[in-house]
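K.L.:
For reference, the sequence and a predicted model appear below.
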Amino acid sequence: MKLQTALRLIYPPRCVSCGDLVESDFGLCGPCWRETPFIEGLACDTCGVPLPGHSDQIEHCDDCMRIARPWSRGRAVLTYKDNGRKLVLALKHSDRLDIIRPAGVWLARAARPILQDQMLIAPIPLHWSRLLKRRFNQSALLAQELGRLTALSVCPDLLVRPKRTESLEGKGHDARFTTLDRAINAHPKRKHRMAGRHVLLIDDVMTSGATMAAAAEACLSAGAHDVSALSLARVAKDA
């Protein structure tokens, strides 16, 4: 207890967004919390994008009604804009691994409506060359933290990305899906883990859903019973 008190005096808790002092570790200060676009209220049951209005029924966005998604249900924590975008980019490109802990709590809260017993959590994989350059897969770290909080099994290498695809930035919807076609496979030594099970895929950002679709199709082809999707941030058309 004395050691913890001393550490708090030397390293007081700070907001993971702006760095201001806060009451507890790994949290947001009041202003940053208010400026972070958490997805609350009505959202698409398939991809998690926020929807206008209120409804007591399951609703879907226009894209998910138009596009056949290979996963069944999905949720997202943040809209990818403003402080939401800042947090994701800090995690992804600035080695801000301290964001993993609060993000895990947010993911667990957002995923509550779609969580099921015996779900197997798996991250969207990176190609080995990108993993070597970045040194970590942020989606895998998010998946591990979610597994710790929910006591669900996690398989960080359930899926592999044998082909290095070009960047999706700036590409349109059709180009994204073409680029990701067959770009993700089930790990040949992990197929048995998903046979007959419901897999929950984790990614940091969902834009068009092309990456999530490729991963979901790989799971279903390998024998998964069902697939759901969970992302830390969701790109919305008005974002």
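P.N.:
Alright, I've got the coordinates.

K.L.:
Please count neighbours and contacts with C-alpha atoms only from this point.
P.N.:
Fine.

K.L.:
I'd say Leu149 and Trp106 touch.
P.N.:
No - with contacts counted by CA atoms under 8 Å, Leu149 stays clear of Trp106, the gap being 10.6 Å.

K.L.:
structure B:
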Amino acid sequence: MRLNVIAPVIDFVFPPRCPLCGVPVAEHGGMCLDCWGKLAVPSGVCCSLCQRPLGEGRDAAAKLICAPCMTDPPRHAGIAAATLYNETSRALVLALKHGRRVGLAPMMARMITARLPVLDGPWLVVPVPLHRWRILKRGFNQSALLAKAIARSTDQRLVVDGLVRRKATPSLGGLNRKARARMLSGAIVPHPARSGTLRGANVLLVDDVMTSGATTNACIVALRKAGAASVRIACFARVLDEALDSLREQAAIGG
């Protein structure tokens, strides 16, 4: 209630602006229509597990599974990505993570929540962990900020320290899938004090960006080791080039 009272004062002193281009917007935590339109939102018929596009002419209501997931079934129960990774979503992620614009987290979390299926029953919301030295340097874990906002909006329990990154790893950029998995082997483990909490639980694993899936796979292994019943992934941006290509083709046809 108090925030509602002082909101006009805050808006007067700090006028709300689009976090990407700086033009005025209606309220804090929003984006202008131009920048919003540049986000790539997953659409069309997709694999029910990995969000890989399956093309047009299929039953959108059916729970379809792509060939790669049938050949090598994923360890997770599904992926919910707010956006596909492009220049616009990258700019938001970098502004949050390296620009320390933590005020973006609630907006980004709302976008993730909008893509989530109904979470039946109790779930634990667990962020992908950062190594303690990385947190000390950055001052926060961006995935934890997203997880906190998602837990609040879905009325689920946040377990911010469910996983621990006990080994600092260098950037995984440029490494292939096997090299990434080898680098992360043993790096992420369940928090010893949370083993009872994780056992038998449904877990929503939250990350800012999902690239090859190596980090989330390491988290899933750790959660399964702790006895989690199922793990669903929620992220702001998903690197999936074929999905971006599909969106471009649809836009070209529509244009």
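P.N.:
Received it, and whenever you're ready, just let me know what you need. Every value quoted in this text rests on a predicted model; they were computed, and no experiment measured them.

K.L.:
What TM-score do the two superposed chains give?
P.N.:
After superposition, the two chains reach a TM-score of 0.92 (TM-score structural alignment, normalised by the length of the first structure), with 238 aligned residues with a CA RMSD of 1.8 Å.

K.L.:
before we move on, the earlier item: Leu149 and Trp106 of the first structure: which has the busier surroundings?
P.N.:
Using other CA atoms under 10 Å, the more surrounded residue of Leu149 of the first structure and Trp106 is Trp106, with 17 against 14.

K.L.:
Identify the spatial nearest neighbour of Gln118 of the first structure, chain neighbours not counted.
P.N.:
Distances taken as CA to CA, 6 or more residues apart in numbering place Leu152 nearest to Gln118 of the first structure, at 6.7 Å, with adjacent residues excluded.

K.L.:
Tell me which residue of the second structure lines up with that neighbour.
P.N.:
Aligned by TM-score structural alignment, Leu152 of the first structure pairs with Gln156 of the second structure.

K.L.:
ok, now Val199 of the first structure?
P.N.:
Val199 of the first structure maps onto Val203 in the second structure, with residues paired by TM-score structural alignment.

K.L.:
now Ile58 of the first structure
P.N.:
Taking TM-score structural alignment, the alignment pairs Ile58 of the first structure with Lys63 from the second structure.

K.L.:
Confirm that match sits in a helix?
P.N.:
No - looking at Lys63 of the second structure with DSSP: H, G, I helix; E, B strand; the rest coil, it is coil, so not inside a helix.

K.L.:
For it, give its distance to Leu49 of the second structure.
P.N.:
Applying CA to CA, to the nearest Å, the value for Lys63 of the second structure to Leu49 of the second structure is 9 Å.

K.L.:
circling back: roughly how far does the match of Val199 of the first structure sit from Lys148 of the second structure?
P.N.:
From Val203 of the second structure to Lys148 of the second structure the distance is 14 Å (CA to CA).

K.L.:
Please work out how many residues are found near Gly196 of the first structure.
P.N.:
13.

K.L.:
Contact partners for it?
P.N.:
Gly196 of the first structure sits next to 223-226 when contact means CA atoms under 8 Å, 6 or more residues apart in numbering.

K.L.:
quick one: Glu166 of the first structure and Thr179 touch, right?
P.N.:
Yes - Glu166 of the first structure lies in contact with Thr179 (CA under 8 Å); the separation is 7.5 Å.

K.L.:
okay, the two: which has more neighbours?
P.N.:
For Glu166 of the first structure versus Thr179, neighbours defined as other CA under 10 Å are more numerous around Thr179 (16 against 9).

K.L.:
Now which residue in the second structure aligns to the more buried one?
P.N.:
Matched across to the second structure, Thr179 of the first structure falls on Met183, judged by TM-score structural alignment.

K.L.:
Repeat that for Ser208 of the first structure.
P.N.:
Under TM-score structural alignment, Ser208 of the first structure pairs with Ser212 in the second structure.

K.L.:
How about that match, nearest residue that isn't a chain neighbour?
P.N.:
In space, and not counting its chain neighbours, Ser212 of the second structure is closest to Arg177: 6.8 Å by CA to CA, 6+ apart.

K.L.:
Burial check on that neighbour, number of neighbours?
P.N.:
13.

K.L.:
Check Ser228 of the first structure too.
P.N.:
24.

K.L.:
So what does it match up with in the second structure?
P.N.:
Match for Ser228 of the first structure (TM-score structural alignment): Arg232.

K.L.:
Three-state assignment for its match, please.
P.N.:
Relying on three-state DSSP, one would call Arg232 of the second structure strand.

K.L.:
Spit out the contact partners of it.
P.N.:
Contact analysis of Arg232 of the second structure by CA under 8 Å, 6+ apart lists 76-80, 202-205.

K.L.:
Adding secondary structure and distance to Cys18 of the second structure, write those out as CSV.
P.N.:
Supplementary listing: the contacts of Arg232 of the second structure in CSV, determined by DSSP: H, G, I helix; E, B strand; the rest coil; distance: CA to CA, whole Å:
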residue, secondary structure, distance to Cys18 of the second structure
His76, coil, 35
Ala77, coil, 35
Gly78, coil, 31
Ile79, strand, 28
Ala80, strand, 25
Asn202, strand, 36
Val203, strand, 33
Leu204, strand, 29
Leu205, strand, 28
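
K.L.:
just checking, the match of Ser208 of the first structure touches Val239?
P.N.:
Yes - look at Ser212 of the second structure against Val239 with CA under 8 Å: they come within range, at 7.5 Å.

K.L.:
Quick one: the strands in the stretch 51-200 of the second structure, in order.
P.N.:
79-84, 124-127, 157-158, 163-165, 188-190 (DSSP state E, counting those that start in this stretch).
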